[in-house]
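>>> only geometry, no sequence info:
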């Protein structure tokens, strides 16, 4: 596939995901390198939705270590249970945070971040990393994002 995306902005968020996910699938199809795929997924999500930050943290030596991302510079290492990413890793569950200033222990990698969604990447019940997206707007993320970003995670896990 050509490395171009058809970005749609006029439809609903759900329709945007429905257009983007098959393109992501085609983009990573046939590529076995995880880092290359995570990089392209980050770029595709950033290009479609224009979030402040989107990327991945991968579990290495008992920490989450920064992986491919799009956006401003980020925290390099996160301990289990720390911040939204660390909690998602520790609890193996998705967190949707409408206002990061109200999340106990939030790690402010960027002062511009106002809301966040973090989904664990689970393979055989083990968290191998997290997908993290931050927005400069409050309450940017919801169940629609969780539903479709979970589908993105399933593409990675396949």
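Received, thanks. Treat the numbers as computed from the prediction; the structure is a model and nothing was measured.
>>> contacts, neighbours, all on C-alpha from now
OK.
>>> is residue 26 in a helix, a strand, or coil?
Under the three-state scheme (DSSP: H, G, I helix; E, B strand; the rest coil), residue 26 adopts helix.
>>> now do the contacts for it.
Counting by C-alpha atoms under 8 Å, 6 or more residues apart in numbering, residue 26 touches residue 1.
>>> where exactly do the strands run in the protein?
53-60, 63-70, 77-79, 95-97, 115-123, 126-135 (DSSP state E).
>>> what's the first one packed up against?
Applying 3 or more C-alpha pairs under 8 Å, 6 or more residues apart in numbering; DSSP states H and E, one finds that strand 53-60 contacts helix 34-49, strand 63-70, strand 126-135.
>>> how far does the second one sit from its chain's centre?
Shown here is strand 63-70, whose average C-alpha point lies 10 Å from the average C-alpha point of the whole chain (C-alpha atoms, centre = their mean, to the nearest Å).
>>> and that strand with helix 34-49, angle?
Angle, strand 63-70 to helix 34-49, by axes from the mean of the first three to the mean of the last three C-alpha atoms, to 10 degrees: 50 degrees.
>>> let me know the angle separating strand 63-70 from strand 126-135.
Using the same axes, to 10 degrees: strand 63-70 against strand 126-135 is 50 degrees.
>>> the longest one now?
For helix 34-49 against strand 126-135, the angle by the same axes, to 10 degrees is 30 degrees.
>>> dropping in the other structure now:
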């Protein structure tokens, strides 16, 4: 595993950068299935690797709502109802949400007023949603199809590496 305490320069090309992120994530998760450490290290890695982001974290589906999980960034909303905000919409629809401008998103929940765009990807285990990956940016239009592709692979790695029974 590479030394994450050293400054790592990520390629400007998003596809190349995500390839490096995927390799690093696989190394971080190797021989570890415990959910909290894996999500903690994953959020730290993504916050370090993704430029122009101000919040990277996870919400876990618990008691029919989203509950704040490991994250990097400012303090965040603890409870999000299913169907509310970008995260709740991702769960209700079962689909990733790439939001160009959060202020134009109906029912957006503003945990951090600096956030301008957002991407949320549902995480599945045994055919059901167990969590979401949520990333915010202070830049309008920060996330695109390349981010969706790269972060969907991050989610796939987490889906297959973590023990989701712990949610």
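Happy to help now that I have it. Since this is a predicted model, take the numbers as computed values, not measurements.
>>> if we can go back for a sec, figure out which of the strands of structure 1 is closest to residue 43 of structure 1.
Proximity to residue 43 of structure 1 (C-alpha to C-alpha) singles out strand 63-70 among the strands of structure 1, at 6.1 Å.
>>> tell me, the closest one lands on which residues of structure 2?
Mapped onto structure 2 using TM-score structural alignment, strand 63-70 of structure 1 spans residues 65-72.
>>> kindly reformat the strands of structure 1 as a markdown table and extend each row with distance to residue 141 of structure 1 and mean neighbour count.
A markdown table is the format used below for the strands of structure 1 (distance: least, C-alpha to C-alpha, whole Å; neighbours: other C-alpha atoms under 10 Å):
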| stretch | distance to residue 141 of structure 1 | mean neighbour count |
| --- | --- | --- |
| strand 53-60 | 12 | 23 |
| strand 63-70 | 17 | 21 |
| strand 77-79 | 22 | 18 |
| strand 95-97 | 6 | 21 |
| strand 115-123 | 6 | 24 |
| strand 126-135 | 8 | 22 |
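>>> among those, which comes closest to residue 28 of structure 1?
strand 63-70 (14.3 Å).
>>> and the closest one against structure 2, how far off on average?
Compared with structure 2 after fitting, strand 63-70 of structure 1 has a mean deviation of 0.3 Å; criterion: mean C-alpha distance after the TM-score superposition for structure 1.
>>> now for that strand, which elements pack on it?
Short answer (3+ C-alpha pairs under 8 Å, 6+ apart): strand 63-70 of structure 1 packs on helix 34-49, strand 53-60, strand 77-79.
>>> give me that answer again for 10 Å
Where contact means 3 or more C-alpha pairs under 10 Å, 6 or more residues apart in numbering; DSSP states H and E, strand 63-70 of structure 1 is packed against helix 34-49, strand 53-60, strand 77-79, helix 83-91, strand 126-135.
>>> export the ones you listed to TSV and append columns for distance to residue 71 of structure 1.
Listed next are those as TSV, based on distance: least, C-alpha to C-alpha, whole Å:
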stretch	distance to residue 71 of structure 1
helix 34-49	8
strand 53-60	4
strand 77-79	17
helix 83-91	16
strand 126-135	9
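>>> quick one: closest of those to residue 152 of structure 1.
Nearest to residue 152 of structure 1, of all those, is helix 34-49, at 8.2 Å by C-alpha to C-alpha.
>>> tell me, what residue is most central in structure 2?
Most central in structure 2 under C-alpha atoms, centre = their mean is residue 133, positioned 2.7 Å from the mean C-alpha point.
>>> which residue lines up with that residue in structure 1?
Residue 133 of structure 2 maps onto residue 131 in structure 1, by TM-score structural alignment.
>>> number of residues surrounding residue 148 of structure 2?
17 (other C-alpha atoms under 10 Å).
>>> aligned to it, what sits in structure 1?
In structure 1, the residue paired with residue 148 of structure 2 according to TM-score structural alignment is residue 146.
>>> ok, now residue 109 of structure 2?
In structure 1, residue 109 of structure 2 lands on residue 107 (TM-score structural alignment).
>>> show me the contacts for the residue lying closest to that match once chain neighbours are set aside.
Nearest non-adjacent residue to residue 107 of structure 1, counting by C-alpha to C-alpha, 6 or more residues apart in numbering: residue 83, 5.0 Å away. Residues in contact with residue 83 of structure 1, defined by C-alpha atoms under 10 Å, 6 or more residues apart in numbering, are 100, 103, 104, 105, 106, 107, 108.
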